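**Q** kindly return the folded structure for what I paste below:
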Amino acid sequence: MLNYKHLHYFRTVAKAGSLARAAEKLHLTPQTLSGQISGFEARLGVALFRRSGRRLELTDAGRTALTYADEIFGIGAELEEALQTGPTARAHPFRVGIADVVPKTIAYQLLAPALTLAEPVKLVCREDRLAQLAAELSIHRLDMVLADRPLPSNMDIKGYSHPLGECGIAFLAARTVAASMHADFPASLAGAPLLIPGEDSALRVPLLRWLERKGVQPTIVGEFDDSALMSAFGQAGAGVFPVPLTTAKAVRRQYDVVEVGRTLEIRERFFAISVERRLSHPAVVAVSEAARLSLQPQDAD
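**A** You can find the predicted model right below:
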């Protein structure tokens, strides 16, 4: 049987990043704590940590163990609260993986309806690369993955990709950058500083091909896996940046930027990936139905 005291020690070390800091929190000596962790690893038959200089880094097995540990102690805290405050309607966890290339505004727009269901839902979001999230989905660690592409066929993972919708692209920029560009879009992008999505984004290749077809050569000054980081650089005046047309209004308001042009020739698509061929999870169904309304074909913002 799992030793939960050892699991608690492991979790504390994983959060602290070093034996010394964890030992101080647990009121143990580093030597004692090191022995406890070694015994726990021996009991499990796997290494949970590797050394990186003075820090301890989690191995793949360690990251998996930490995910379970967080849930175990989270449920324990819920149990304690329920016993202290009396019976209440327990929110069922809805675990969603969000591919790191999916814009945060899109993720919120699609997931918000799940929080309005009659049966309470506790939304648990994890952000990572699609390959890692798909692996967790396959072992039912996630209920759904939001991505900008279908599940790649070369992944040895059983899953089904459900199209949520698509929209065109708006190009936004800080006011100072927009003021330096002429009004003839997309020719106005020629020579302009441009921020583009990273290699994991499904938008990257269509965007570059569209620029090539238009005969426009901007100056690419940055590539970003995280759309929020790209927007922050755009807000600071680093360059023009693309966003899904359906979220352009919200991004303009949030980052105080302006639109310099838009196109329907580039389509950004979004998918809900699940282990179900037919959607049945109430929260996943709510997300799918909401997407039909929020990702409108006319791309109005």
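**Q** contacts and neighbour counts: CA atoms only from here.
**A** Fine.
**Q** please enumerate the strands of the stretch 151-300 of the chain.
**A** For the stretch 151-300 of the chain, the strands defined by DSSP state E, counting those that start in this stretch occupy 160-173, 193-197, 219-224, 241-244, 258-274.
**Q** save these as TSV, and put in distance to Thr64 too.
**A** What follows is the strands of the stretch 151-300 of the chain, written out as TSV (distance: least, CA to CA, whole Å):
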stretch	distance to Thr64
strand 160-173	24
strand 193-197	29
strand 219-224	27
strand 241-244	33
strand 258-274	20
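**Q** which of those is buried the deepest?
**A** strand 241-244 (a mean of 26; mean count of other CA atoms under 10 Å).
**Q** the strands of the stretch 151-300 of the chain: which one's closest to Gly35?
**A** strand 258-274 (41.2 Å; CA to CA).
**Q** distance between that closest one and the chain's centre?
**A** 17 Å (CA atoms, centre = their mean, to the nearest Å).
**Q** run a quick neighbour tally on Leu229.
**A** 12 (other CA atoms under 10 Å).
**Q** for Arg149, helix, strand, or coil?
**A** Secondary structure assignment for Arg149 (DSSP: H, G, I helix; E, B strand; the rest coil): coil.
**Q** I figured it hits Arg269, correct?
**A** Yes. Contact status for Arg149 versus Arg269: in contact at 6.7 Å, counting by CA atoms under 8 Å.
**Q** ok, and the closest non-adjacent residue to the most centrally placed residue in the chain?
**A** Here the mean C-alpha position of the chain is nearest to the C-alpha of Glu127 (CA atoms, centre = their mean), at a distance of 2.8 Å. Distances taken as CA to CA, 6 or more residues apart in numbering put Ile98 closest to Glu127, at 4.8 Å, once the chain neighbours are dropped.
**Q** quick check: buried residues in the helix or strand encompassing that neighbour?
**A** Counting by DSSP states H and E, the element that carries Ile98 is strand 92-99. Neighbour-count burial for strand 92-99, counted by 16 or more other CA atoms under 10 Å, picks out Phe94, Arg95, Val96, Gly97, Ile98, Ala99.
**Q** another for comparison:
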Amino acid sequence: MNYKHLHYFLQVAETGSVARASEQLHLTPQTVSGQIQLLEERLGSPLFARSGRRLVLTDTGRMVLDYAKDIFALGAELEASVRERTTHGRALDFRIGVADAVPKAIAYHLVEPAFAVENVHLVCREWKLDLLLAELALHKLDLVIADAPIPSSVSVRAFSHRLGSSTLSFFATPALRERHPGDFPACLDGAPVLMPGEDSAMGQRLRAWFQSQNVRPRLVGEFDDSALIQEFGRRSAGFFAAPGVIAPGIEAQFGVRSVGVAEGVEEDFFAISVERRITHPCVVAITQAARNELFQMARKPVRATAPRRRQAA
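**A** As a prediction, this is how the structure comes out:
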């Protein structure tokens, strides 16, 4: 098969027009049409049908398009792998995006293994997931760390690699816990709670969990940035949830205590890349450390705590 013909086919399929494809390819429309015709003859089946002024894919054309995207994606991986092997003596740039819904402590533990790669230069961006995926599609990022796989509504040719999951624990300052005593999760009923944004995967799961527990907390704030939730939480503004795998660090940093575990609710984390098979050395380091270390930590249940009762003088 002539892969140049396949490249011309891909351009026509994506633009829906031989004229527009020929402009992008800097070729005449007659040349592009002729190459598409040769490909159809090679495959023995028409790839396009006309619908008004546009060309639409036939069933065979849609199948060929899927294969073509995979072929050229693998070609891009090959070029990236070769470039990585030629960076000896120079800093290896690693451009990573972190979705703003990912807790900062989790982001650190996930990204930190990349520094073990010799002579790496890390560039880290934090943004909303859809914007990061757009940057990934343009090859401006090598990896995106997120709390959800690629949304079905986002048309990006990339792959979601699951890193692991963590139980979700609720935290509160001792002073706030003292004002809302009782067993968990009943102590949250009517209590001030700080929540992830309504559009986030974790925000939706927590709302469903509250309903299942017949608990109606008082929502006092919604945040896209998990660091802001924890900062308000340390000042007794409300109870807040965070991954249980980093509970000791949260307690030490923010002066809060674990209240209990939201049974049945877990937060998932993903590495999203344009690679189907992970080859970038930094991405390999991140995925291996996450799966073999961070999310393999013994998950001891966080015991629900009640505030200590003051003894009578």
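**Q** need the contact list for the spatially closest residue to Thr105 of structure 1 that is not a sequence neighbour.
**A** Excluding the flanking residues, the one nearest Thr105 of structure 1 by CA to CA, 6+ apart is Thr247, at 6.6 Å. Going by CA atoms under 8 Å, 6 or more residues apart in numbering, Thr247 of structure 1 touches Thr105, Ile106, Asp301.
**Q** next step: those residues restricted to helices.
**A** Thr105, Ile106 (DSSP state H).
**Q** any idea which of the contacts of Thr247 of structure 1 is closest to Pro206 of structure 1?
**A** Looking across those and measuring by CA to CA, the closest to Pro206 of structure 1 is Ile106, at 19.2 Å.
**Q** how near is the closest one to Ala250 of structure 1?
**A** According to CA to CA, to the nearest Å, Ile106 of structure 1 and Ala250 of structure 1 sit 10 Å apart.
**Q** intersection of neighbour lists for these two?
**A** Joint contacts of Ile106 of structure 1 and Ala250 (CA under 8 Å, 6+ apart) do not exist.
**Q** pick out whichever of these two has more residues nearby.
**A** Ile106 (18 against 13).
**Q** quick check: that one vs Leu164 of structure 1, distance?
**A** With CA to CA as the criterion, Ile106 of structure 1 and Leu164 of structure 1 are 11 Å apart.
**Q** of all the strands of the stretch 151-300 of structure 1, which one is nearest Ala89 of structure 1?
**A** strand 258-274 (26.4 Å).
**Q** map the residue nearest to Thr105 of structure 1 across to structure 2 for me.
**A** Under the alignment (TM-score structural alignment), Thr247 of structure 1 pairs with Ile246 in structure 2.
**Q** so how far is stretch 109-118 of structure 1 off the chain centroid?
**A** That offset, for stretch 109-118 of structure 1, works out to 17 Å (CA atoms, centre = their mean).
**Q** same question, stretch 61-76 of structure 1
**A** Using CA atoms, centre = their mean, the offset of stretch 61-76 of structure 1 from its chain centre is 19 Å.
**Q** what of stretch 236-244 of structure 1?
**A** Counting by CA atoms, centre = their mean, stretch 236-244 of structure 1 is centred 20 Å from the centre of its parent chain.
**Q** quick one: end-to-end distance for it.
**A** 20 Å.
**Q** where in structure 1 does the longest helix seen in structure 2 fall?
**A** Secondary structure of structure 2 per DSSP H: the longest helix is helix 59-85. Using TM-score structural alignment, none of the residues of structure 1 align to helix 59-85 of structure 2.
**Q** elements contacting that helix?
**A** helix 3-15 (3 or more CA pairs under 8 Å, 6 or more residues apart in numbering; DSSP states H and E).
**Q** on that earlier part again, which residues are contacting the strand holding Ile98 of structure 1?
**A** 107, 120-130, 133, 141-148, 283.
**Q** list the contacts of the closest residue to Leu65 of structure 2 other than its chain neighbours.
**A** Closest residue in space to Leu65 of structure 2, ignoring its immediate chain neighbours: Leu10 at 6.6 Å, by CA to CA, 6+ apart. Residues in contact with Leu10 of structure 2 (CA under 8 Å, 6+ apart) are Leu65, Ala68, Lys69.
**Q** what does Ala202 of structure 1 give?
**A** Going by CA under 8 Å, 6+ apart, Ala202 of structure 1 touches Asp148, Arg149, Glu268.
**Q** separation between Ser153 of structure 2 and Ile71 of structure 2?
**A** Ser153 of structure 2 is 23 Å from Ile71 of structure 2, by CA to CA.
**Q** more neighbours, the two?
**A** Ile71 (15 against 7).
**Q** now the closest residue to Ala114 of structure 2 other than its chain neighbours: how far from Ala271 of structure 2?
**A** Nearest in space to Ala114 of structure 2, with sequence neighbours left out and distances taken as CA to CA, 6+ apart, is Cys282 at 4.7 Å. Computed with CA to CA, the distance linking Cys282 of structure 2 and Ala271 of structure 2 is 12 Å.
**Q** coming back round to it: okay, and which of the contacts of strand 92-99 of structure 1 map to strands?
**A** Using DSSP state E, the members of the contacts of strand 92-99 of structure 1 that fall in strands are Val121, Lys122, Leu123, Val124, Cys125, Arg126, Glu127, Asp128, Met144, Val145, Leu146, Ala147.
**Q** filter these down to just the buried residues.
**A** Buried among those (16+ other CA under 10 Å): Val121, Leu123, Glu127, Met144, Val145, Leu146, Ala147.
**Q** closest to Thr88 of structure 1 out of those?
**A** Val121 (13.1 Å).
**Q** correct me, but that closest one touches Pro113?
**A** No. Taking contacts as CA under 8 Å, Val121 of structure 1 lies outside contact range of Pro113: 10.4 Å.
**Q** common neighbours of these two, please.
**A** Joint contacts of Val121 of structure 1 and Pro113 (CA under 8 Å, 6+ apart) are Ala283.
**Q** returning to that earlier point: quick one: the buried ones among the ones in strands among the contacts of strand 92-99 of structure 1 as CSV, columns for distance to Val257 of structure 1 too.
**A** Converted to CSV, those look like this (distance: CA to CA, whole Å):
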residue, distance to Val257 of structure 1
Val121, 35
Leu123, 30
Glu127, 26
Met144, 32
Val145, 30
Leu146, 26
Ala147, 26
